[in-house]
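J.: Make a model of this:
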Amino acid sequence: MAGGLFALLDDVAALARLAAASVDDIGAAAGRATTKAAGVVVDDTAVTPQYVHGVTADRELPMIKKITIGSLRNKLLIILPIALLLSQFLPWLLTPILMVGGSYLCYEGAEKVWHRLRGQDHHDTPVAENGPEAEKSMVSGAIRTDLILSAEIMVIALNEVADEPFVSRLLILVVVAIAITIAVYGVVAIIVKLDDIGLALAERSSKAAQRIGHVLLVGTPKLLAFLSVAGVAAMLWVGGHIVLNGLDELGLHAPYDWVHHLEEAVHHGVQGWLVNTLASAVFGLLLGAVILGILHLVPRRKSAH
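T.: Got it, this is the predicted structure:
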């Protein structure tokens, strides 16, 4: 009996060691996958603050909370099951689906550029003055944009762990989804509350705290204005990059090769990355402008009939 008990304990210990090793492997793989998707994560962080621009201070965190929940829903309940099923049975469909999402980002970025050029920035009137429906619309828009960015993040992560068994792949992607969402929207929450932090520090008796508070109070509006512009640029870059890569994978190599040659002309490294980013953004803007033009022409033709 005692021998049987010790044998059972040995088996339990072996299983525990195996489970611990599996957890370590999943954690390491999730870390690699998250690092691979870091570029899109930065873009996601830049895009989101514009959706709470013009919101009263008491509504900023509740809106970010709603967007965070929507982002988790996007990743875990929509993207993850679809991506896993497609990668298992119809992997060739992933690229066209991503390209559709990338095209939507290009369209949204081009639309924002068009409105700003015409002096019709949606943020001219604070959301607080437009009521709960405007807030709901802003949150919905943020979650729609997050769906596209999250899709690329999850597909990049999926490609990084494609050789893992199905269950390990599933667990790794769940870890990636939760970690990236918390990181992105945690940073966004801090960014939009920097002015409140600055005000609290400015009211302290410490001179050092007051100086830091003053810097935050002066700098936060400029940072948010910069992120508003950077968010639009990120939409165009990420959208253009998705479509360019997709066209290349589908056999239409010319646009991607053109960008690649430009990148090689200035050598690789930071300069090459900047050229690639700028070229992808220009391509995204042109594609978005074409889509915007088509969508504006179609309603006019219908009204003419």
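J.: going forward, measure contacts between C-alpha atoms and count neighbours the same way
T.: OK.
J.: Stretch 68-83: which residues count as buried?
T.: Neighbour-count burial for stretch 68-83 flags T68, G70, S71, L72, R73, N74, K75, L76, I79, L80, A83 (criterion: 16 or more other CA atoms under 10 Å).
J.: ok, the third one to T277 distance?
T.: Note on S71: its distance to T277, by CA to CA, to the nearest Å, is 25 Å.
J.: before we go on, could you also do this sequence so I can check it against the first one:
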Amino acid sequence: MPSGLVALLDDVATLAKLAATTLDDVAGAAGKAGAKAAGVVIDDTAVTPRYVVGLAPERELPIIGKIAWGSVKNKLLFLLPAALLLTAFAPFLITPLLMIGGAYLAFEATEKILEKLLHDHQHEDALLHTAGDPEELEKLQVKGAIRTDLILSAEIMAIALARLENLTLATTAVALVIVALAITAGVYGVVGLIVKLDDIGIHMAARRNRSTQAIGRALVHVVPTLLTALSAIGTAAMLWVGGGILLHGLEELHILTPLPETIHHIAEVIAGGAGPLESAVEWFIGALGGAIVGLAIGGAIVAVVRMLVRHPEKLITD
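T.: Coordinates of the predicted model:
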């Protein structure tokens, strides 16, 4: 999935390069920035399908379209101007803001894991209680998805911005627009395909050709498992991306540097004996270390938030 999105970025960058020679820097910068943000892209792709669960099949694609349009507005109307202002006036804030976003991703993932373990469905129950009819439920789902997308899009744009060094403000702006549009198209194109796989399977199962029928029935049976797997992948991605951002931020700010250095060293030592799989093993160990850090930070935040929710008077008295 990430490789497909990065390939999409490369294609868009190539078109931009043909449009004007001044976009040569943009082409390389957009591809590099998009590749760096691939971890958050996985999370974005994995998280979104759950927002159409429980809604009418004919409303699935229109809802995905609304969320995609909200994502474009998030990136271009809010996050792009903020990113350019940071670049021009306060580049030193990029790393701390990235770390705040990483901590939020770790918190979200840890809370999801805790809710799963405790069979706590308060969020879903509250949503169903608030919505009086299917139309209202759809509006609430779209609103919630766009809000989540804002956080993930902020991470994508911030990560991309961190990779666009030594470029003019105009070139940075064009590169960020390319990254924003290409990733949005890639993510929601994949999401649209995922949520319609069961319908595709039903149509195929109704055909006369036996091979087509078999593939259709297989699709119908595999979609629930795929959605469950995507949910797990999304949670894992939140942890490793969030934890990885925090580790990178600690290195950049020279805070607790032994922690990220130790994880890098362990990854290199273990990967050293992996032969041709060295790069993959090193990435996996690094991602695992990031996930553990994310789980620790996220767990601490969850504990504080749940304590304050149970005892709101502490917000006043403290």
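J.: circling back: just checking, which of the buried residues of stretch 68-83 of the first structure belong to helices?
T.: T68, G70, S71, L72, R73, L80, A83 (DSSP state H).
J.: Show me which of these is closest to A16 of the first structure.
T.: L80 (28.1 Å; CA to CA).
J.: Taking the centroid of the first structure, which residue is nearest it?
T.: What sits nearest the mean C-alpha location of the first structure, by CA atoms, centre = their mean, is D44, with 3.1 Å.
J.: returning to that earlier point: would you format the ones in helices among the buried residues of stretch 68-83 of the first structure as JSON lines with distance to L286 of the first structure included?
T.: Listed next are those as JSON lines, based on distance: CA to CA, whole Å:
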{"residue": "T68", "distance to L286 of the first structure": "31"}
{"residue": "G70", "distance to L286 of the first structure": "30"}
{"residue": "S71", "distance to L286 of the first structure": "28"}
{"residue": "L72", "distance to L286 of the first structure": "31"}
{"residue": "R73", "distance to L286 of the first structure": "31"}
{"residue": "L80", "distance to L286 of the first structure": "31"}
{"residue": "A83", "distance to L286 of the first structure": "29"}
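J.: what residues are up against the aligned partner of G249 of the second structure in the first structure?
T.: Using TM-score structural alignment, the equivalent of G249 of the second structure in the first structure is G246. Contact analysis of G246 of the first structure by CA atoms under 8 Å, 6 or more residues apart in numbering lists T95, P96, L98, M99.
J.: and K196 of the second structure, what pairs with it in the first structure?
T.: Match for K196 of the second structure (TM-score structural alignment): K193.
J.: that older thread, the residue nearest to the centre of the first structure touches L149, doesn't it?
T.: Yes. Contact criterion CA atoms under 8 Å: D44 of the first structure and L149 qualify, at 6.5 Å.
J.: what about the match of K196 of the second structure, neighbour count?
T.: 16 (other CA atoms under 10 Å).
J.: Just the ones of the contacts of G246 of the first structure in helices?
T.: Per DSSP H, the contacts of G246 of the first structure map to helices at T95, P96, L98, M99.
J.: Nearest residue to the first one in space, please, no chain neighbours.
T.: Read it as T95 of the first structure. Spatial nearest neighbour of T95 of the first structure, excluding adjacent residues (CA to CA, 6 or more residues apart in numbering): G246 at 5.7 Å.
J.: any idea how far the one you found is from A37 of the first structure?
T.: Counting by CA to CA, the gap from G246 of the first structure to A37 of the first structure is 17 Å.
J.: what's the spacing between the match of K196 of the second structure and V175 of the first structure?
T.: In terms of CA to CA, K193 of the first structure sits 27 Å off from V175 of the first structure.
J.: likewise H268 of the first structure?
T.: Taken as CA to CA, the span from H268 of the first structure to V175 of the first structure is 32 Å.
J.: These two: who's more crowded?
T.: V175 (17 against 13).
J.: The more buried one contacts G31, correct?
T.: No. The criterion here is CA under 8 Å, and V175 of the first structure misses it with G31 at 9.1 Å.
J.: mean shift between the longest helix seen in the second structure and the first structure?
T.: Ranked by residue count, the top helix of the second structure under DSSP H comes out as helix 210-253. For helix 210-253 of the second structure, the mean distance to aligned residues of the first structure following superposition is 1.2 Å (mean CA distance after the TM-score superposition for the first structure).
J.: I'd like the next helix or strand past that helix.
T.: Under the assignment DSSP states H and E, the closest C-terminal helix or strand after helix 210-253 of the second structure is helix 258-272.
J.: List the residues that contact the match of K196 of the second structure.
T.: With CA under 8 Å, 6+ apart, K193 of the first structure has these contacts: A57.
J.: what's the answer for V241 of the second structure, then?
T.: Residues near V241 of the second structure by CA under 8 Å, 6+ apart: G39, V40, G102, L105, A287, G290, A291.
J.: same deal with M99 of the first structure?
T.: G239, I242, V243, G246.
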